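# Okay, sequence plus prediction incoming.
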Amino acid sequence: MTIYQSLLGEDFHKLHPKLQERYALPVDVPFFATGTMTKIETGARWLNPLLTFATHWKFLFPENGQDVPFTIQNTCKLLSNGEAEVYWERTFYFKKGTRRFNAFMTIDAKRKVVKDYLGEPSLLYSDLKFDVTNEGRLLIRSGFQRVVLGKIELPIPRLLEGSVIVEEGYDAVRELFTIHVYIHNPIVGRVMAYAGEFKEHIC
C-alpha cells in the first residue's frame, strides 16, 4: 500500500480514479510524466539571491516563465528500516537552463502527516497535510517546518515559514493532470507560484 493510501485511508477512494492510479506508486515502479507549466512566478526581486542559493540543493529557483516544459517522476522505494519513501523529481526546462525541485517523502502515521524533506541533499523539512476535495482533487497544505543542516534540524519561526498550498486534479476531457502550487510568506508575500498540466508516459 502506498504511503498516500495509508495516510488518506478511505478518503483515497474519493480521489478521481486517475489520481488514485497516479498515487498508487508500487515499489520500484516509477510514475513519469511530461507537461507544460503555463506560468511560473517568483516573488520580489530581492529574493533572487536566496532562490539562486537554493538551486545548489535542487530546490527553489529564481526564474519566471510561461509555457515552460517540465517532467515529473515519482519513485517509491523501501528504506533499510522497511519504511516506504517516495522520491520526487521535478525538472523545469527554461530557455536559459534547467532547474530541479526534488524531495523525499515518508509518512508519520501517528500524526497523520507526510514528512517532506525538500532539496537534494535536503535543505528544508515540512509537514504536509493531505485532503481530498469534493470534486476528487488532491489538496496539500504545509505545516510545521524546519531548516535541515546535515543531522541538525532547526525549527523555523512561523513568520519566516513558506506556507504551501498544492492542488492536483485530472481533466477527463483533455485526459491530463493539472497542478497548481502557491508558496507564500506572511512577510514577503509570494515566494513562488506555478500552474500547469501534464500527461503520464508509460515507461
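Nice, thanks for sending it over. Numbering: from 1, shown residues only.

# contacts, neighbours, all on C-alpha from now
Fine.

# these two touch, right, G169 and T133?
No: in this structure G169 lies outside contact range of T133 using CA atoms under 8 Å: 9.7 Å.

# quick one: which of the two has more around it?
Legend: neighbour count by other CA atoms under 10 Å for G169 and T133, higher for G169 (21 against 14).

# and the more buried one, how far is that from I40?
Using CA to CA, to the nearest Å, G169 is found at 18 Å from I40.

# Next one: the nearest residue to V191 once chain neighbours are set aside from I179, what distance?
Closest residue to V191 apart from its sequence neighbours, by CA to CA, 6 or more residues apart in numbering: G43 at 4.6 Å. Distance of G43 to I179, given as CA to CA: 19 Å.

# Run through the helices of this protein in chain order.
Remark: helices assigned in the chain by DSSP state H are 3-8, 17-22, 48-54.

# quick one: which of the ones you listed is nearest G162?
Minimum separation from G162 across the helices of the chain (CA to CA) falls at helix 48-54, 12.5 Å.

# Next, the buried residues of the closest one.
For helix 48-54, burial by neighbour count (16 or more other CA atoms under 10 Å) applies to N48, L51, A54.

# And for stretch 5-16?
Judged by neighbour count using 16+ other CA under 10 Å, the buried positions of stretch 5-16 are Q5, L7, L8, F12, K14, L15, H16.

# Now for the second one: which residues touch it?
It stands for L7. I107, A109, K112, V113, V114, F130 (CA atoms under 8 Å, 6 or more residues apart in numbering).

# go again using 10 Å as the cut-off
Residues in contact with L7 (CA atoms under 10 Å, 6 or more residues apart in numbering) are I107, D108, A109, K110, R111, K112, V113, V114, K129, F130, D131.

# Take this one as well and set it beside the first:
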Amino acid sequence: MTGSVYQRVLGPRFAELDPSLAAYFSLPPAGHRGHGSGVYAVAGSRLRWARPLWAFLAWRQVLFPELGRGVPFTVVNTPTADGRLTAVRSFAFPGHERVMADAMSVVDGRLHDRLGRRGGLEVELLLDVVDGGLHMTSLRQWLHLGAVRVRIPSVVHVLLAETALAPGASAVPDARQRVDVRMTAPLLGEVFRYTGDFVYRQL
C-alpha cells in the first residue's frame, strides 16, 4: 500500500494539513510505530444511567463507564501489511486502566473504522481538512455478528477534530496537538467525549 489510510482517502488534500500534523497522519517508516502520550482534560460520559452499557462496551474495548478529568493517556498506531492502521488508546484512571482499540481501512475510497478488540462495530467516516486540522464525521454504521455484517441506524453521531497547537510550525518530534472527540445522540445531546493535548513520535 502507498501512503497511510488518511493519505489514500484525502489524496491531494493531504497537503492541506498543518505541517505539525503531517507526521501523525502519515505512514510510519517500515518497522516503526507511532507513539503518542498526553493528558485528556476530560474523558468519559456524563450519563450515569448508561453505565451498564458503557461497562459492556469497555469489556469490548470500545468505550468505558468512567468520567474523569486530567486523565493521562497513550496511543500506539501500528500499520499492518494489508494496509490497515490499528490503534490502541490507554486511559490511566486512578487505580486502573481502560483500553480502546480500533482498526482503520480504506473501503471504496472512504475511511472505515472497526471498533473494539473484535472489530464488532464498523463506522464509515467522512474526512475533511479545516484550517489545517483534520475533521472526521461518522456516516453509516454496521454490526459484525460473526461472519454477518448488518447495517444499523446511526443513532450516535461522532465528530473528531485534530488540530495543531502551534499552527504553521515545522514537524518536530515534540510538536503538540489536540484531539477532541464528541459523540452525540438525538434528544440526549453529548453522550461521550474525550479531549486533550499530546505529543506524538514515530519510533
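In hand now; what should we look at? Just so we're clear, the structure is a prediction, and the values are computed from it rather than from any experiment.

# if we can go back for a sec, now the residue nearest to V191 of structure 1: how far from M37 of structure 1?
Distance from G43 of structure 1 to M37 of structure 1, by CA to CA: 17 Å.

# Which one's more surrounded, those two?
In this view G43 of structure 1 and M37 are compared by other CA under 10 Å, and M37 has more residues nearby, 22 against 19.

# Show me what the more buried one aligns to in structure 2.
Matched across to structure 2, M37 of structure 1 falls on Y40, judged by TM-score structural alignment.

# Off-centre distance for stretch 35-45 of structure 1?
Relative to its chain's centre, stretch 35-45 of structure 1 lies at 15 Å (CA atoms, centre = their mean, to the nearest Å).

# same thing with stretch 134-141 of structure 2?
Per CA atoms, centre = their mean, the centroid offset for stretch 134-141 of structure 2 relative to its chain is 11 Å.

# In structure 1, which residues correspond to that stretch?
Counting by TM-score structural alignment, stretch 134-141 of structure 2 sits on residues 138-145 of structure 1.

# mean deviation (superposed) between the matching stretch and structure 2, please.
Superposed on structure 2, stretch 138-145 of structure 1 shows a mean distance of 0.4 Å to its aligned residues (mean CA distance after the TM-score superposition for structure 1).

# picking up where we left off before, which members of the contacts of L7 of structure 1 are the farthest-apart pair?
Checking those with CA to CA, the most distant pair is K110 and D131, at 16.3 Å.

# Among these two, which residue is more densely surrounded?
D131 (19 against 7).

# residues contacting the residue nearest to that one when sequence neighbours are not counted?
Nearest non-adjacent residue to D131 of structure 1, counting by CA to CA, 6+ apart: L139, 5.1 Å away. Neighbouring residues of L139 of structure 1 by CA under 10 Å, 6+ apart: K129, F130, D131, V132, T133, I165, V166, E167, E168, G169, H180.

# Filter the residues you listed down to just the ones in strands.
Among the contacts of L139 of structure 1, the residues falling in strands (DSSP state E) are K129, F130, D131, V132, I165, V166, E167, E168, G169, H180.

# quick revisit: nearest to Y23 of structure 1 among the buried residues of stretch 5-16 of structure 1?
Q5 (7.7 Å).

# neighbours of the alignment partner in structure 1 of V181 of structure 2, just the number please.
Using TM-score structural alignment, the equivalent of V181 of structure 2 in structure 1 is V181. Neighbourhood size, V181 of structure 1 [other CA under 10 Å]: 17.

# Spatially, which residue comes closest to V181 of structure 1, not counting chain neighbours?
Nearest non-adjacent residue to V181 of structure 1 (CA to CA, 6+ apart): V166, at 4.5 Å.

# neighbours of the one you found, just the number please.
By other CA under 10 Å, neighbour count at V166 of structure 1 equals 18.

# Could you do K39 of structure 1 as well?
For K39 of structure 1, using other CA under 10 Å, the count is 15.

# Do a quick rundown of the strands in structure 2.
For structure 2, the strands defined by DSSP E occupy 34-44, 67-79, 85-93, 96-107, 110-115, 121-130, 133-145, 148-152, 157-164, 176-185, 189-202.

# in structure 1, what residues pair with the third one?
Right, the one you point to is strand 85-93 of structure 2. Against structure 1, strand 85-93 of structure 2 falls on residues 86-94 (TM-score structural alignment).

# tell me the contacts of the nearest residue in space to F130 of structure 1 that is not next to it in sequence?
Distance criterion CA to CA, 6+ apart; nearest residue to F130 of structure 1, sequence neighbours excluded, is I140 at 4.7 Å. Contacts for I140 of structure 1 (CA under 10 Å, 6+ apart) come out as V114, L128, K129, F130, D131, V132, V164, I165, V166, E167, E168, V181.

# Okay then, goodbye and thanks.
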